[in-house]
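**Q** one predicted model, sequence on top.
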Amino acid sequence: MRLKFLLFILASMAFGAAAAAQDEDRPFAVEEVTDTAPVVVGTAATPAADPENTLLLDLSTGGRVAIRLRPDVAPHHVERIKTLTRQGFYNGLVFHRVIEGFMAQTGDPTGTGQGDSPLPDLEAEFNRLPHVRGTVSMARTTDPNSANSQFFIMFMPNLNLDQNYSVFGRVISGMQLVDAIPRGEPPANPARIIRASIQSDNVPPPTAAEIAAASRPAAQSGTAALEAALAAEGSGTAPQ
């Protein structure tokens, strides 16, 4: 299995020394990126609200995060996210790699950083959208065409990642819930996506029982706990 990670490029003189000190023990490669994948140029302006291109993540940290998707600059990545979301692929997955001041990564069904969806990897759609706070971008290996299902949400700007990862959206509401995701590689008690949906599908938010079940320690959480909570309420299985 291939480990999906971010190549954390140390190219800024202002932050170089501090970043190097923090990155010495990180389990991913620190190297110069020389990929030559084409850069997709799209409008920098945020598109108008579009329920069909709004991803909703119901998190165990207590609520719903809304992400504006950008098919104008990353159409294949947006289509992949929407396909997996509608298949229920992201439901129950943890944030397995969360680095303070950097980003929170999810989308691995194994929770190890080595897993993907059954679908084929995607060709890069590097574009000019910046990796600022709230940016949502695809994780990959050293191969620029290896993004599949894992993605990350930026806590803070890191423009060294620009045009080396395929940005496909940005958080437009609920960023405080992203900030509350426990840190760690992996976190001792990781936050999880209770349910992912596309806004146009009108999937209701999770109940208080679902949120409580998903917030329990790892040994007590997960699909079984969610199903038990739903059964207790007599509401059946979670909508996909």
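**A** Ah, there it is.

**Q** alpha carbons only for contacts and neighbour counts from here, please
**A** Fine.

**Q** touching stretch 163-173 from outside, list them.
**A** With CA atoms under 8 Å, 6 or more residues apart in numbering as the test, stretch 163-173 has contacts from 33, 35, 39, 65-71, 73-74, 77-78, 124-131, 134-140, 144.

**Q** cross those residues against strands and list the overlap.
**A** 39, 65, 66, 67, 68, 69, 126, 127, 135, 136, 137, 138 (DSSP state E).

**Q** format the residues you listed as JSON lines; extra columns: distance to residue 96 and neighbour count.
**A** Shown next, in JSON lines, are the ones in strands among the contacts of stretch 163-173 (distance: CA to CA, whole Å; neighbours: other CA atoms under 10 Å):
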{"residue": "39", "distance to residue 96": "29", "neighbour count": "15"}
{"residue": "65", "distance to residue 96": "18", "neighbour count": "19"}
{"residue": "66", "distance to residue 96": "20", "neighbour count": "19"}
{"residue": "67", "distance to residue 96": "20", "neighbour count": "25"}
{"residue": "68", "distance to residue 96": "23", "neighbour count": "24"}
{"residue": "69", "distance to residue 96": "22", "neighbour count": "30"}
{"residue": "126", "distance to residue 96": "24", "neighbour count": "24"}
{"residue": "127", "distance to residue 96": "26", "neighbour count": "21"}
{"residue": "135", "distance to residue 96": "18", "neighbour count": "23"}
{"residue": "136", "distance to residue 96": "16", "neighbour count": "25"}
{"residue": "137", "distance to residue 96": "16", "neighbour count": "26"}
{"residue": "138", "distance to residue 96": "14", "neighbour count": "29"}
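
**Q** and here is the other one:
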Amino acid sequence: MSRKLALAAALAALASPALAFEDGPGPNLVIEVDGTAKGEIVVDLLPDLAPKHVEQITALAREGAYDGVVFHRVIDGFMAQTGDVEFGKHGDDTSRAGMGGSSRPDLPAEFSQETFARGVVGMARSQNPNSANSQFFIMFAPGPFLDGQYTVVGHVIAGMDVVDAIKKGSQSQNGAVKDPDWMAKVTVAE
């Protein structure tokens, strides 16, 4: 390898550190992303930490509810949020994306000692800690201020480069994304 290629590889590794997460017992959520970002994200779900949340996510994925749902709120250096199966379908009017959930009931918080590191997946909610439903977010960078405040449901074990490529939203609009990327297909692998 030439010095120029070696330097480029070293700089790329520094700019996008490898994830420390390995594939656990699962199940895994497999997300095919389309739009500006294209590729596959694999999330190792953590039923030992959040059994009710993992059950809800996997049930929605198996129903196809997440297929076509946009990444409606994406804040550079923080996180990418998706999962509004009610108001967040690609091709529809997504102006209310982030305000909805699913036909399933909201869930009681399942807070843990797990820290919000890069690649951690957490459940979005309102100010009520027991209001998580279908929306989730993936961390671009550590967010320890979220620890113990939001339910951790998984870790990205593959495709963090795809997460990093998701179209970012406007800083002045709290991350709202115009013409957002979306989850084309979401499946569960045991």
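**A** In hand now; what should we look at? Fair warning: this is a prediction, and the values are worked out from it, not measured in the lab.

**Q** and the longest helix for the first structure?
**A** Selection of the longest helix in the first structure by residue count, based on DSSP state H, yields helix 75-87.

**Q** now that one on the second structure. Mean distance?
**A** Taken over the aligned residues, the distance from helix 75-87 of the first structure to the second structure averages 0.4 Å (mean CA distance after the TM-score superposition for the first structure).

**Q** next structured bit after that helix?
**A** strand 97-99 (DSSP states H and E).

**Q** can you count the residues close to the alignment partner in the second structure of residue 117 of the first structure?
**A** Matched by TM-score structural alignment, residue 117 of the first structure corresponds to residue 102 in the second structure. Using other CA atoms under 10 Å, residue 102 of the second structure has 18 other residues around it.

**Q** just residue 107 of the second structure next, same as before
**A** If you count neighbours by other CA under 10 Å, residue 107 of the second structure ends up with 17.

**Q** quick check: closest non-adjacent residue to the corresponding residue of the first structure for residue 70 of the second structure.
**A** Alignment note: residue 70 of the second structure maps to residue 94 in the first structure; criterion TM-score structural alignment. Excluding its sequence neighbours, the residue lying closest to residue 94 of the first structure (CA to CA, 6 or more residues apart in numbering) is residue 192, at 4.0 Å.

**Q** and the gap between that neighbour and residue 79 of the first structure?
**A** 22 Å (CA to CA, to the nearest Å).

**Q** residue 131 of the second structure -> the first structure?
**A** Matched to the first structure by TM-score structural alignment, residue 131 of the second structure sits across from residue 146.

**Q** need the contact list for that match.
**A** 121, 122, 123, 124, 140.

**Q** rerun that using 6 Å as the cut-off
**A** Taking CA atoms under 6 Å, 6 or more residues apart in numbering as the contact definition, residue 146 of the first structure lies against 121, 140.

**Q** so what's the residue count around the residue nearest to residue 94 of the first structure?
**A** 28.

**Q** residue 93 is in contact with that one, correct?
**A** Yes: with contact defined as CA atoms under 6 Å, residue 192 of the first structure counts as touching residue 93 (5.4 Å).

**Q** now do the SS call for the counterpart of residue 153 of the second structure in the first structure.
**A** Applying TM-score structural alignment, one finds that residue 153 of the second structure aligns to residue 168 in the first structure. Using DSSP: H, G, I helix; E, B strand; the rest coil, the structure places residue 168 of the first structure in strand.

**Q** what distance do you get for the match of residue 117 of the first structure to residue 48 of the second structure?
**A** 23 Å.

**Q** please apply the same query to residue 148 of the second structure.
**A** 16 Å.

**Q** okay, those two: which has more neighbours?
**A** Taking neighbours as other CA under 10 Å, residue 148 of the second structure and residue 48 compare with residue 148 leading, 16 against 11.

**Q** can you map out the helices along the second structure?
**A** So, for the second structure - with DSSP H - the helices run 3-15, 51-63, 160-165.

**Q** so for the longest helix of the first structure, what gets flagged as buried?
**A** Using 16 or more other CA atoms under 10 Å as the test for burial, helix 75-87 of the first structure gives 76, 77, 78, 80, 81, 82, 84, 85, 86.

**Q** quick one: map the fourth one onto the second structure.
**A** Matched to the second structure by TM-score structural alignment, residue 80 of the first structure sits across from residue 56.

**Q** got a list of what that match touches?
**A** Counting by CA under 6 Å, 6+ apart, there are no residues that residue 56 of the second structure touches.

**Q** for residue 30 of the second structure, see how far away residue 67 of the second structure is.
**A** 11 Å.

**Q** name the residues contacting each of these two.
**A** residue 186.

**Q** how many other residues sit next to residue 64 of the second structure?
**A** 14.

**Q** where's it relative to residue 109 of the second structure, distance?
**A** 24 Å.

**Q** got it, and residue 100 of the second structure?
**A** As judged by CA to CA, residue 100 of the second structure and residue 109 of the second structure stand 18 Å apart.

**Q** between these two, who's got more neighbours?
**A** residue 109 (21 against 16).

**Q** now that one: closest residue in space, sequence neighbours ignored.
**A** Excluding the flanking residues, the one nearest residue 109 of the second structure by CA to CA, 6+ apart is residue 130, at 5.0 Å.
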